[in-house]
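Asks: next come a sequence and a model predicted from it.
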Amino acid sequence: MVSQVTPGLDALRAGEASELERELRGRKCALLFNPTGAAIDGTSALDVCRERGIELAALFSPEHGPRADQEGDIESSTVGQLPIHSLYGATRRPTAVMLDGLETIVCDLQDVGARFYTYSSTIFHILEEAAPRGIRVVVLDRPNPLGGQVVEGPIIDEELRSFIGYAPLPVTHGLTMGEVARFFVRWRGWDESLLSVVPVQNWKREQLWPQTGLQWRQPSPNLPDFRSTAWYPGLALLEFSGVSVGRGTEAPFQILAAPWLDFEAMREALEATLKGTSFSFQRVDVTPTRATFEGEACVGVRFDCSEGEPTHPVEFGLRVMAALRRAHPDFSPELWQKAGQLLGSKRILDSLWNGELNEALEITRADGERFKREREGVLLYD
């Protein structure tokens, strides 16, 4: 019989972290949460904390707000008598006022395994502000939906670091949120006693989300299911480059579209860059209901994969970028450079611009292998 994959919240609830739980009961705590922080039966992390006698003095919410359904900056609010401090609004890190009197911050968010998904940056800023104040951070861990084996670079260039890529991580790192937090602590040389992780039980690194048996709770409006999440690290690389990547369509991150897109030129270019892979594509005409080209009729390309979902989404994304550049030689250099914020490598960006796809893929693979070695000391799962 296969054992149930059990997130950290459920393990805490079942008394599997009894010593830590006793400590939490005696401390003034805050909770970083959204609806992805829920027990297997749907009970929210907030209610589990109350159920277990853990006193909460405040709440924090990441990008997309406490209900994971908003875009853009989020205002702070309240639930009952508890303040909900937004960490994606006027500030993206907890302030001294927010932290006043707190002894522990409990974090329960479902990450998606991509460096530029901002939940890990929010955890980083919490750790960064907690460390000098002696505030303890507890991560209730959850599986990486993309599994823990595939790692794809590039590791972000230092000069390109920002809130969507703060630490020297590759695009897909194969780490859980708890492991990412451990990486942050080691990278910055913080006291390791600052951080506690309640591990996922019975999760193996080879397991993708469908193998966990867990219900998908969308972490943001454009990741409604595992399929969109599996494609996300690929086409999202072009998010800032003046094209639609499928937000506001029926297939987020599986469609590339623009009013000016030349499908015949793209078809020819994609046949070259995707040759020998498991990917196929077809023309679609879409009108996005949100984000880039909202309300505008677009010519698009919809992608599919004979393996079901891409196992190496970053390499797929680079192949699409190479095709876009080849099909549209007049593509704006300024918009192209904006992709660097997500891709995180000027060298790869320049290689793709100059038609050197193989060079870009080699750098990506080398960085992935390098990070596999660098991450060994923070891994919690086999």
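Replies: That came in fine, so what should we check first? Numbers count the residues shown, from 1 in each chain.

Asks: C-alpha only now, for contacts and for neighbours.
Replies: Noted.

Asks: going along the chain, name the strands of the chain.
Replies: 29-33, 56-61, 77-79, 82-86, 104-108, 136-140, 195-198, 255-258, 279-286, 298-305 (DSSP state E).

Asks: these: which one's closest to residue 93?
Replies: strand 82-86 (8.9 Å; CA to CA).

Asks: got the angle for that closest one vs strand 29-33?
Replies: 50 degrees (axes from the mean of the first three to the mean of the last three CA atoms, to 10 degrees).

Asks: packing partners of strand 82-86?
Replies: strand 56-61, strand 77-79 (3 or more CA pairs under 8 Å, 6 or more residues apart in numbering; DSSP states H and E).

Asks: quick check: buried residues in the last one?
Replies: Residues of strand 77-79 classed as buried: residue 77 (neighbour count, 16 or more other CA atoms under 10 Å).

Asks: measure how far that strand is from the centre of its chain, please.
Replies: 25 Å (CA atoms, centre = their mean, to the nearest Å).

Asks: quick one: list the elements packing against that strand.
Replies: strand 82-86.

Asks: export the strands of the chain as a markdown table, with columns for distance to residue 44.
Replies: Listed next are the strands of the chain as a markdown table, based on distance: least, CA to CA, whole Å:
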| stretch | distance to residue 44 |
| --- | --- |
| strand 29-33 | 9 |
| strand 56-61 | 13 |
| strand 77-79 | 13 |
| strand 82-86 | 15 |
| strand 104-108 | 10 |
| strand 136-140 | 13 |
| strand 195-198 | 17 |
| strand 255-258 | 33 |
| strand 279-286 | 37 |
| strand 298-305 | 35 |
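
Asks: go through the helices and strands packed on strand 82-86 and name the closest to residue 124.
Replies: strand 56-61 (13.7 Å).

Asks: circling back to that earlier point, tabulate the helices and strands packed on strand 82-86 (a markdown table), appending distance to residue 136.
Replies: What follows is these, written out as a markdown table (distance: least, CA to CA, whole Å):
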| stretch | distance to residue 136 |
| --- | --- |
| strand 56-61 | 14 |
| strand 77-79 | 23 |
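
Asks: against that first model, consider the following:
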Amino acid sequence: MRIGLDVFLSKEFNHFKGKRVGLVTNMTGVNERLVPAIDLFSKHPDINLVALYGPEHGIRGDAKEGEKVDSSIDPYTGVPVFSLYGASKKPSKEMLDTTDVIVFDLQDIGSRYYTFIYTMAYVMEACAEYDKQFVVLDRPNPISGVAVEGNLVEEDVRSFVGLYPIPNRHGMTVGELAQFFNNEFNINCDLTVVSMEGWKRDMYYDDTNLFWVPPSPNTTGIDMSILYPGTCLVEGTNLSEGRGTTKPFEYVGAPYIDGYHLAKAFNEKGIPGVIARPTSFIPTYSKHKDKVCEGVQLHVVNRHSLHSLKAGLTLLEEIAALYPNDFEFLQHTNGKYFFDLLAGTKRLRDIVLEGKTEEFLGDCNNQQEKFNKQKESYLLYK
């Protein structure tokens, strides 16, 4: 198979000869031999690279989650780098003034919380507003383009971790999402998607011939990505989601937890495709920094039968039941709950505390059916 970047460089670049090109990318923007798109564009005789744009974590991926990134000059090419995770998440007119076309080449991880797809949407809006062409170089959804999990984001909790009504696990590539966003949400930019060749919807990332480059510091690999649609919700609680360890979003725990009892309670639920193992860990940063946390590591046994959102919600439900005086949802100074933004609804907090997540997942089926019908015409790989 070939990714959009390689297809673009072999032939599609000819459509943009003589135009000033801006590139939205980071360290995941590499070809199949791990050569960065930045280098390939800057050295290409027929591509005039004039600007770079970096998403959350920066263009080299060295900034932590939520950490603002400044604009700069790329030391290797001398090209200006405009941050799309600093003072603004949407490019200003001045950021786009030197360009004619913006090319997007970032690796997504298949969950709606991941901010790269909303960086793409904001750049698309700016391109529509300032009359620029927008090109997406498509890449695989690393957790396949088949499974869909979760609810659609409700209007009053939309944010940069859930900008549009899509499910927790959406089952689309960035190119497909670009077409979906452009038409369904009336962005209406001048959009070109450079499709992959040879990618099939049932492929996971390790079914391809590509090297895995972590899109951000805590996206450690395929199992983490598979679990993330469920375990990302832990971020909205006082539990550690394993940040500051070698197994983020696979480890879940806190100083108040007994890992043995939690693993036993979780495993007794018999959730297909996953087993919890009691463990302890000490986060080097983030929640419970330098404290011993007990909890579990979730091990993926069968990725095809695992419903990651069910696993994540069941784990939260068990912890809430076992530790009602310790477990809590984190509230920000503005009174909002980050959990609500991740969950895409304000109802799920109470549902977890009431032990009714199974009912919630049943209610999601109609929303998934609606989404699957809505996205059908935008799918590039049948």
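Replies: Nice, I can see it. No experiment lies behind these values; they were computed from the predicted model shown.

Asks: send over the TM-score of the superposed chains.
Replies: Scored against TM-score structural alignment, normalised by the length of structure 1, the superposed chains reach a TM-score of 0.92; 372 aligned residues with a CA RMSD of 1.9 Å.

Asks: so for residue 298 of structure 1, which of the helices and strands packed on strand 82-86 of structure 1 sits nearest?
Replies: Across those, residue 298 of structure 1 has its closest neighbour in strand 56-61 (34.5 Å, CA to CA).

Asks: so where is that closest one in structure 2?
Replies: Residues 49-54 of structure 2 are where strand 56-61 of structure 1 lands when matched by TM-score structural alignment.

Asks: in the superposed pair, what's the mean gap between that stretch and structure 1?
Replies: For stretch 49-54 of structure 2, the mean deviation from structure 1 after alignment is 0.8 Å (mean CA distance after the TM-score superposition for structure 1).

Asks: what comes up buried for stretch 45-64 of structure 1?
Replies: Result for stretch 45-64 of structure 1 [16+ other CA under 10 Å]: buried residues 45-46, 48-49, 52, 54-64.

Asks: hmm, back to that, how about the helices and strands packed on strand 82-86 of structure 1, which one is nearest residue 371 of structure 1?
Replies: Short answer: strand 56-61, nearest of these by CA to CA, at 29.5 Å.

Asks: between that closest one and strand 82-86, how many degrees?
Replies: Using the same axes, to 10 degrees: strand 56-61 of structure 1 against strand 82-86 is 30 degrees.

Asks: other SSEs contacting strand 56-61 of structure 1?
Replies: The contact analysis (3+ CA pairs under 8 Å, 6+ apart) places strand 56-61 of structure 1 against strand 29-33, strand 82-86.

Asks: where does the first one end up in structure 2?
Replies: Counting by TM-score structural alignment, strand 29-33 of structure 1 falls onto residues 21-25 of structure 2.

Asks: give the aligned range of the top helix by length along structure 2 in structure 1.
Replies: If you go by DSSP state H, structure 2 has its longest helix at helix 357-375. Counting by TM-score structural alignment, helix 357-375 of structure 2 lines up with residues 357-375 of structure 1.

Asks: got the contact list for the residue nearest the centre of structure 1?
Replies: Structure 1 has residue 117 as the residue nearest its centroid, 3.2 Å off, counting by CA atoms, centre = their mean. Neighbour list for residue 117 of structure 1: 111, 164 [criterion: CA atoms under 8 Å, 6 or more residues apart in numbering].

Asks: now check structure 2 for the residue matching it.
Replies: In structure 2, residue 117 of structure 1 lands on residue 114 (TM-score structural alignment).

Asks: check residue 173 of structure 1 too.
Replies: Checking TM-score structural alignment: residue 173 of structure 1 goes with residue 170.

Asks: ok, now which ones touch its match?
Replies: With CA under 8 Å, 6+ apart, residue 170 of structure 2 has these contacts: 110, 111, 112, 145, 147, 148, 149.

Asks: am I right that the first one is in contact with residue 171?
Replies: Yes. Between residue 110 of structure 2 and residue 171 a contact is recorded at 6.4 Å, counting by CA atoms under 8 Å.

Asks: mutual contacts of these two, please.
Replies: 141, 143, 144.

Asks: looking at those residues, which is nearest residue 287 of structure 2?
Replies: For those, the nearest to residue 287 of structure 2 is residue 143 (27.2 Å; CA to CA).

Asks: show me what contacts that closest one?
Replies: 109, 110, 171, 203, 204, 205, 222, 225, 226.

Asks: show me what contacts residue 172 of structure 2?
Replies: 110, 141, 144, 145, 379.

Asks: can you check residue 98 of structure 2 too?
Replies: 20, 50, 51.

Asks: go with 7 Å
Replies: residue 50 (CA atoms under 7 Å, 6 or more residues apart in numbering).

Asks: what's the counterpart of it in structure 1?
Replies: Using TM-score structural alignment, residue 98 of structure 2 lines up with residue 101 in structure 1.

Asks: quickly note the distance from that match to residue 30 of structure 1.
Replies: Taking CA to CA, to the nearest Å as the measure, residue 101 of structure 1 falls 10 Å from residue 30 of structure 1.

Asks: same question for residue 184 of structure 1.
Replies: For residue 184 of structure 1 relative to residue 30 of structure 1 (CA to CA), the value is 20 Å.

Asks: same question for residue 371 of structure 1.
Replies: 32 Å.

Asks: who has more neighbours, these two?
Replies: residue 30 (26 against 21; other CA atoms under 10 Å).

Asks: that one and residue 55 touch, don't they?
Replies: No. Counting by CA atoms under 7 Å, residue 30 of structure 1 does not reach residue 55; the two are 8.2 Å apart.

Asks: any shared contact partners between those two?
Replies: If you check residue 30 of structure 1 and residue 55 against CA under 7 Å, 6+ apart, no residue is contacted by both.

Asks: residue 158 of structure 2 matches what in structure 1?
Replies: Using TM-score structural alignment, residue 158 of structure 2 lines up with residue 161 in structure 1.

Asks: alright, I will stop here.
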